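Student: Got a predicted model here, sequence first, then my questions.
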Amino acid sequence: MGVQVSDVLRLNVMVEAFVHTGNDSLSEKQIEWISVIEVPVENFVRKHEFVLTTGMGCSEDPALFRSFVEDVIQSGATALTVATGRYVSNIPQDVLSLAQSHDFTLIEVPWKTRFSDVIHDILQLINQNNELKRQKAEDLRQTLTNSVLNGSSLEDLMEILYEAIGIPVAISDDEKNVRANCDFDFNVIDALNDHSDIPVDKLDQPDVPLDEHPLYHHLNQYNVNGKRCYELTIFSNNKKQGYLLFMPDTSKELNWFTMHALEHGLTACALYFLTENAVEMTEIRLKDNFVLQLAKDDTPLDAKSLSKGELLGYDLSLPYACLVGDFQVKEDDDPSWNDAQDQSGRSSLHSLNYYVQKEITHASQQLGRKTMSSFDAGEVIIFLEIEESGYQETVNHFLDMVERRLHDQLAHVYFAWGIGLHNQGLQSFYESYHEARTALDIHTEEHGFGERTFFDETKVNRLLMNVAGNKPLINMVQETVDPLIEYDRVRQTDLIHTFMTYQKYKGNVSQTARALNLHRQSLLYRLRNIENLTGLTLVDADDSFLLELSVRLWLLKQFK
């Protein structure tokens, strides 16, 4: 509490003062400053001032004195003290009635009372009170800060703040989930979060007694079923972290100390979220680096690695399949995404990583499977817990869940996945990763983005890779494929992809046309072009095999 009229009346300098009106509220009326004023008042008096006057200029005009007192009342002053004896002999009855009707404190002191002594003693009282409040607020700030640095919880911080201000308080995160609560009505929180039918009205101008306080401009006030609730947004690192909610019975509770206490509470919460984010980021980096090391370091696992994995929450004794994904952004779908990535460096990539990690976590929880994941320059690495028999079904189910939800948020991003499983020996994670990476690279060169390739399915391609260094064979490949490459380059077509799709559907024209989104006659025209350019007949098994072998070897050479 601040300085009240009752405190002033106990001063020695006011021993002869007589209170005419407003006796019932002397201990409630607050004094923030003191001034001496004579006619006219105009705008020289502010709210909560203790006003001294001699009535000079009004001695010959009782009506003017009444008007003077009325102006002081309308200014919002706390009290008016009149020194009687020279200019005002007695306070007129109509002035007393006026003050009484406004429950205004009107005090009379004898002429001999020196205003300088009154001003000195009241200012000293105000300064002492302000120093006590300042020290109390500083002690609270220090206590809250130390609590955060010592690892206290948000609940601990709210208990400290609640004990200091006596007002129900709560903390919610940026998604409106309650993180801490001290005597705050959960029904009000549900209403604010649109989780109930209770009506909520937001006020454009918050009702607070200290509208000059800096926090005033950041307050949101709500009326929830007749209850008053205030909200402050918590920011740290220029990011919204959550909300500080408080619910006083009346706006009068939001005095100087309470507003400063709330400001310190807001700062402590921001520091807490900053610390929490730093801990989370450190943990994420440790996990990310650990998974990268598992995938790309050919050092055999030892007891130290197993122990480190256990500390990070990973059980390396379980069987895992490795899933490696690359992504591609379709510029036609969202060119602005590419512009944003060019302008902000890796910001878009970080954003993508966030969405992917979120869906990995969701899918693993839904399937009850443990995962370990990492991101490295656009490459997504996931180790997914599996059962060795029938693991492909588990992998496909997992990726279906991830891609389905990702597509709803990032429709312009397409993934290709390679999957490897090498579950023997101390280098199983390293071998699994390289199998998955090989499967992905082979698939991407042949088919582009949007599908999945298991390492077990790449036996033919891996066999071809072993003979791809044979020079006479490479010359034959070039002679066969070069006409198609040149035609595609000049005409901006894709005869090679057309042929591989045709082979995929075992020469079925209708299925191939549907897969390529082509009219049947357009597909037949392309197939005739392929035969004319290569001199091979696609219905001939030997010619078809030779062309497919040549294309596969050419694609593998491009990959290498």
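Tutor: Structure's in. What do you need? Residues are numbered from 1 along each chain as shown.
Student: C-alpha only now, for contacts and for neighbours.
Tutor: Noted.
Student: Going by secondary structure, the nearest residue to Leu157 once chain neighbours are set aside is in what exactly?
Tutor: Leaving aside its sequence neighbours, Leu157 sits nearest to Leu144 (C-alpha to C-alpha, 6 or more residues apart in numbering; 6.3 Å). Taking DSSP states H and E as the definition, Leu144 sits inside helix 115-149.
Student: Kindly report the same for Leu301.
Tutor: Using DSSP H and E, no helix or strand contains Leu301.
Student: Grab the nearest non-local neighbour of it.
Tutor: Leu301 sits nearest to Leu426 (C-alpha to C-alpha, 6+ apart), 5.2 Å away.
Student: Is Cys322 in a helix, a strand, or coil?
Tutor: strand (DSSP: H, G, I helix; E, B strand; the rest coil).
Student: Next, the contact list for it, please.
Tutor: By C-alpha atoms under 8 Å, 6 or more residues apart in numbering, the residues touching Cys322 are 381-384, 419-421, 429, 432-433, 436.
Student: redo that, cut-off 6 Å
Tutor: Counting by C-alpha atoms under 6 Å, 6 or more residues apart in numbering, Cys322 touches 382-383, 419-420, 432-433.
Student: Is it correct that the residue nearest to Leu301 falls within a helix?
Tutor: No: assigned with three-state DSSP, Leu426 falls outside any helix and is coil.
Student: Distance from stretch 444-461 to the middle of the chain?
Tutor: Chain-centre distance of stretch 444-461: 38 Å, with C-alpha atoms, centre = their mean, to the nearest Å.
Student: The structure to be compared is supplied as follows:
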Amino acid sequence: MFFYLQDFLTKKSPQKVRLLTAPQDFSTLVILSVSTQNIRELPIQDFVPAGSLILSAAMGEAEEEPLHRQFFKEASAAGAAAVFVKFKDTDYHLSAESVACADALGLPVFELPWDYRFADIQQEVLNCIQSARTRFTTDLQSSLLRLYFDAKTLQDAVDLVSRMLEVPCCITLPDGTVLAKSADYTQPQENEFSLDISLNDVTMGCFRCQDAGSIPEALLPELSQTLCFPLSLWFHRQSVVNLTKASLKNDFVWDLATQNYVSYDEMIYNGSLFKFDLQRPYTCLLCKAVSGPGSQPDLSVWQRDVIRLNLHETKIISELKSQLHLSIMFYSHFPNYIFYLENPDKGDSHIRRFIEKAEQYFFSDLTDLHLCWGISESGLSSGNFSELYNHASLALHYAVHSKTGQRIYTYEDTRQARIISLLSEDATLKSEAFDLMGQLSSYGDSSNIQLFETLVTYIDNNFNVSKTAKKLYIHRQSLLYRLSKIEELTGMSLKSSSDLFLLSVYARIFSGY
């Protein structure tokens, strides 16, 4: 990773480069940069990077001695690695007092021949620094690849990176869950260096290291390129395992729903391998992501969602299970989804909670789509998965094709819908419904008073005037006016139970439910 002062000295002729200060171990003295400074242009602290090799030229005059000592003090304060100075007067020698000053500061000082070109030295040092970094990043990447192909773990990879960078490291999931960390890694810190680990443009994890200040800043961009690919291989290997498991679970749930199996006892056994208990009662929920009227969904968003679901399905389902304290079986084939939700002992509030959480976890980024749900009855016994699926499919059909905006249908909702569907097959009855309801629907085109919507809301609220007015956000008198207008256009009385029955049937035939 580093270019050391000893490396530089070995490239120069020992007869021409003379050490003026006391000998040190230069094999551990890091050179991070090189700069040229003039002793007559003090101060220099703001112009000398830490770890810099300073090149300086002087006339070689006695009156410069105080300047040399001040120069050494400022170079040391800036964190310079060493100073190389040359004198125009080749017979001049740095005073013992100035040398002692540099020794006291621990700053190595060397003398170069006057004919040495600083530009050549600068270029050579910069090339050596870059070569050292390239060797380091190449060695680091090669070592990681060897670990991967030797089937080593992600923990082994973290230990290697931590050892080579000499800093505490860890690798986490995007949500911060730690997958592996070095022994000296503590709690996450705000000033950590972090690197996203991506696979197919999907962020799979994050590499983090502490004490990154000890890593040369110029190395950080190269470090990102060096680490991202080999570390992503571990995630790729795990994603292949996860995708294979998800595919097997998908196939299992689909076969269960469509009764595509020979022996149910064998399905019970296979389900136990996935930790599915088929001897519990379940409710089947079907979900379909559909585009709204006139919208043009971004298919790339759909594709990203498929990737996200496949890669994180286990985690998402696990979170839902822990929050709802229920067993869940799951199938996905975008844009269609099957969920078998375990029935608790009492009530069905868990179904609405599940739908709310599922939409939040699975579908929050599908802004161009809306979701339709079909819900079967609650299974009172085990083993009726195919029947539950068929009933949920019927409910989903009505949710997808609903003209009322209702996007969640239960199997119980379809009972009335099935009756209306049969009645709609009668051409005379259908014609009567469209004639009467068509008048109400078209009335709003010219007056902005939605009489058909008013009638449907009135029916849905059990013919209660107060509830209907509140639902429509209008005054009670305004509603009474609308109801009177409905009676006028249809020739039916809203006080007659038989007329109310016919209006309800006509409205549902007209709306497709």
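Tutor: Arrived safely, thanks for sending. A quick note: this is a predicted structure, and the numbers were derived from the prediction, not measured.
Student: where does the TM-score land?
Tutor: Here the TM-score for the pair of chains, by TM-score structural alignment, normalised by the length of structure 2, is 0.70; 492 aligned residues with a C-alpha RMSD of 5.5 Å.
Student: Could you check how far the residue nearest to Leu157 of structure 1 is from Glu253 of structure 1?
Tutor: Using C-alpha to C-alpha, to the nearest Å, Leu144 of structure 1 is found at 21 Å from Glu253 of structure 1.
Student: swap in Glu131 of structure 1?
Tutor: In terms of C-alpha to C-alpha, Glu131 of structure 1 sits 20 Å off from Glu253 of structure 1.
Student: now do Leu495 of structure 1
Tutor: Distance of Leu495 of structure 1 to Glu253 of structure 1, computed by C-alpha to C-alpha: 78 Å.
Student: what's the answer for Asn223 of structure 1, then?
Tutor: According to C-alpha to C-alpha, Asn223 of structure 1 stands 16 Å off from Glu253 of structure 1.
Student: what's the answer for Tyr502 of structure 1, then?
Tutor: On the measure of C-alpha to C-alpha, Tyr502 of structure 1 and Glu253 of structure 1 end up 79 Å apart.
Student: Just want to know which of the two has more residues nearby.
Tutor: Tyr502 (22 against 18; other C-alpha atoms under 10 Å).
Student: What's that one aligned with over in structure 2?
Tutor: Alignment note (TM-score structural alignment): Tyr502 of structure 1 maps to Tyr458 of structure 2.
Student: Can you tell me the element that match falls in?
Tutor: Per DSSP H and E: helix 451-460 holds Tyr458 of structure 2.
Student: what sits up against that helix?
Tutor: In contact with helix 451-460 of structure 2 (C-alpha under 6 Å, 6+ apart) are residues 440-441, 468.
Student: again, only using 8 Å
Tutor: 437, 440-441, 443-444, 464-465, 468, 471-472, 479, 482-483, 485-486, 504, 507.
Student: Next secondary structure after that helix?
Tutor: For helix 451-460 of structure 2, the following helix or strand on the C-terminal side (DSSP H and E) is helix 465-472.
Student: What's the separation between Arg520 of structure 1 and Asp24 of structure 1?
Tutor: Using C-alpha to C-alpha, we find Arg520 of structure 1 at a distance of 97 Å from Asp24 of structure 1.
Student: So between those two, which is more surrounded?
Tutor: Using other C-alpha under 10 Å, the more surrounded residue of Arg520 of structure 1 and Asp24 is Arg520, with 14 against 9.
Student: Excluding chain neighbours, what is closest to that one?
Tutor: That would be Ala513: by C-alpha to C-alpha, 6+ apart, it lies 5.7 Å from Arg520 of structure 1.
Student: what about the one you found, how many neighbours?
Tutor: 19.
Student: Now stretch 156-165 of structure 1: buried residues?
Tutor: 156-162, 164-165 (16 or more other C-alpha atoms under 10 Å).
Student: Farthest-apart pair in those, please.
Tutor: Spanning the widest gap among the buried residues of stretch 156-165 of structure 1 are Asp156 and Ile165, at 14.6 Å by C-alpha to C-alpha.
Student: how far away is the residue nearest to Gln279 of structure 2 when sequence neighbours are not counted from Ile268 of structure 2?
Tutor: Once flanking residues are discounted, Gln279 of structure 2 sits nearest to Ser382: 5.1 Å by C-alpha to C-alpha, 6+ apart. Here Ser382 of structure 2 is placed at a distance of 11 Å from Ile268 of structure 2 (C-alpha to C-alpha).
Student: Can you work out which residues contact both of those two?
Tutor: Counting by C-alpha under 8 Å, 6+ apart, the shared contacts of Ser382 of structure 2 and Ile268 are 278-279.
Student: Looking at the two now, which is surrounded by more residues?
Tutor: More crowded of Ser382 of structure 2 and Ile268, by other C-alpha under 10 Å: Ile268, with 16 against 12.
Student: burial count for the residue lying closest to the more buried one once chain neighbours are set aside?
Tutor: Take Ile268 of structure 2 and drop its neighbours on the chain: the residue closest to it by C-alpha to C-alpha, 6+ apart is Leu278, 5.8 Å away. Per other C-alpha under 10 Å, the neighbour tally for Leu278 of structure 2 reads 22.
Student: just Ser263 of structure 2 next, same as before
Tutor: So Ser263 of structure 2, with other C-alpha under 10 Å, has 9 neighbours.
Student: Return the residues in contact with it.
Tutor: So Ser263 of structure 2 contacts nothing (C-alpha under 8 Å, 6+ apart).
Student: and the helix holding Leu144 of structure 1, what does it pack onto?
Tutor: strand 3-4, strand 33-36, helix 154-165, helix 256-296 (3 or more C-alpha pairs under 8 Å, 6 or more residues apart in numbering; DSSP states H and E).
Student: Please pull up the helix or strand immediately following the longest one.
Tutor: Moving toward the C-terminus from helix 256-296 of structure 1, the next helix or strand (DSSP H and E) is helix 303-311.
Student: List the contacts of that next one.
Tutor: Against helix 303-311 of structure 1 from outside (C-alpha under 8 Å, 6+ apart): 290, 315-316.
Student: Give me the distance between it and the centre of its chain.
Tutor: That offset, for helix 303-311 of structure 1, works out to 32 Å (C-alpha atoms, centre = their mean).
Student: Return the set of buried residues in it.
Tutor: Gly309.
Student: now the angle between helix 256-296 and that helix, please.
Tutor: Relative orientation of helix 303-311 of structure 1 versus helix 256-296 (axes from the mean of the first three to the mean of the last three C-alpha atoms, to 10 degrees): 140 degrees.
Student: Grab the nearest non-local neighbour of Leu309 of structure 2.
Tutor: Closest residue to Leu309 of structure 2 apart from its sequence neighbours, by C-alpha to C-alpha, 6+ apart: Phe362 at 7.1 Å.
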